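no sequence on this one, just coordinates:
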């Protein structure tokens, strides 16, 4: 059952060197909505990608203070979810939805 709310929960996949290494342990990293809970993230991944989720870990990276041409600015906080999949399941994040 694909619900439009699932698309609001998962913002984007995180494609970095570290998340690519995590994919070898059957893990996928997503940028998620700041208000998303672990059960909501699990339901969204299972519905959108037709896989079985084993575990969901979340973290919030606090926004950094950066300078651009001498003007100080602050990046937004980012919530990430590290989703561990059951054995035999995989998600190819490079193809998109």
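Arrived safely, thanks for sending. Please read all numbers here as calculations on a predicted model, not as lab measurements.

CA only for contacts and neighbour counts going forward, please
Will do.

helices or strands up against the lengthiest helix in the chain?
In the chain, ranked by residue count with DSSP state H as the criterion, the top helix is helix 38-49. With contacts taken as 3 or more C-alpha pairs under 8 Å, 6 or more residues apart in numbering; DSSP states H and E, helix 38-49 sits against helix 4-9, strand 10-13, strand 53-61.

right, and the ones you listed - which one's nearest residue 87?
Checking the helices and strands packed on helix 38-49 against residue 87 by C-alpha to C-alpha gives strand 53-61 as the closest, at 8.8 Å.

downstream of that closest one, the next helix or strand is which one?
strand 65-68 (DSSP states H and E).

returning to that earlier point: point out the most buried one among the helices and strands packed on helix 38-49.
strand 10-13 (a mean of 17; mean count of other C-alpha atoms under 10 Å).

what's the next secondary structure element after that one?
helix 17-22.

contact partners of that next one?
Residues from elsewhere that reach helix 17-22, judged by C-alpha atoms under 8 Å, 6 or more residues apart in numbering: 27-29.

next SSE after it?
Sequence-wise, the next helix or strand downstream of helix 17-22 (DSSP H and E) is strand 27-32.

this is the other structure I want to compare:
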């Protein structure tokens, strides 16, 4: 799936692991249902909630005008109790 870029490992996203929430950067053109279906199929988990916000893109200057380009958005995915995405937890705890 080309739409999901990568998992995010920041201080806040590491704290969200305790609440069974995982953070991913995704393409801005994907819908919430597409992302939910992909996560459920790829990781074999059940998603109960998804929150998203758009991150400010890089600035592009054309003459005197400064434009901001949206490249991706961040999704915080909450899983049902009892489910987890183990490869993300193991990699995160060892670093």
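On my side now, so go ahead. Predicted, not measured: the structure shown is a model, and the values here were computed from it.

please state their TM-score.
TM-score for the superposed chains, counting by TM-score structural alignment, normalised by the length of the second structure: 0.76, backed by 84 aligned residues with a C-alpha RMSD of 2.4 Å.

and the helices and strands packed on helix 38-49 of the first structure as TSV, adding distance to residue 23 of the first structure?
Formatted as TSV, those follow (distance: least, C-alpha to C-alpha, whole Å):
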stretch	distance to residue 23 of the first structure
helix 4-9	21
strand 10-13	12
strand 53-61	14
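
nearest to residue 92 of the first structure among these would be which one?
Here strand 10-13 is closest among these (C-alpha to C-alpha), at 10.1 Å.

quick one: the closest one aligns where in the second structure?
Residues 4-7 of the second structure are the counterpart of strand 10-13 of the first structure, counting by TM-score structural alignment.

what subset of the contacts of helix 17-22 of the first structure is buried?
Neighbour-count burial (16 or more other C-alpha atoms under 10 Å) is assigned, among these, to 27-29.

need those residues in JSON lines (columns: distance to residue 16 of the first structure).
Shown next, in JSON lines, are those (distance: C-alpha to C-alpha, whole Å):
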{"residue": "27", "distance to residue 16 of the first structure": "13"}
{"residue": "28", "distance to residue 16 of the first structure": "11"}
{"residue": "29", "distance to residue 16 of the first structure": "9"}
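
residues contacting the residue nearest to the spatial centre of the first structure?
Closest to where the C-alpha atoms of the first structure average out (C-alpha atoms, centre = their mean) is residue 30, at 1.2 Å. By C-alpha under 8 Å, 6+ apart, the contact set of residue 30 of the first structure is 10-14, 80-83.

grab the nearest non-local neighbour of it.
residue 13 (4.2 Å; C-alpha to C-alpha, 6 or more residues apart in numbering).

with residue 76 of the first structure instead?
residue 63 is the one closest to residue 76 of the first structure (C-alpha to C-alpha, 6+ apart), at 4.7 Å.

which one in the second structure is aligned with the one you found?
In the second structure, residue 63 of the first structure lands on residue 57 (TM-score structural alignment).

residue contacts, that match?
With C-alpha under 8 Å, 6+ apart, residue 57 of the second structure has these contacts: 68-72.

which ones among those residues map onto strands?
If you go by DSSP state E, the contacts of residue 57 of the second structure have 68, 72 in strands.
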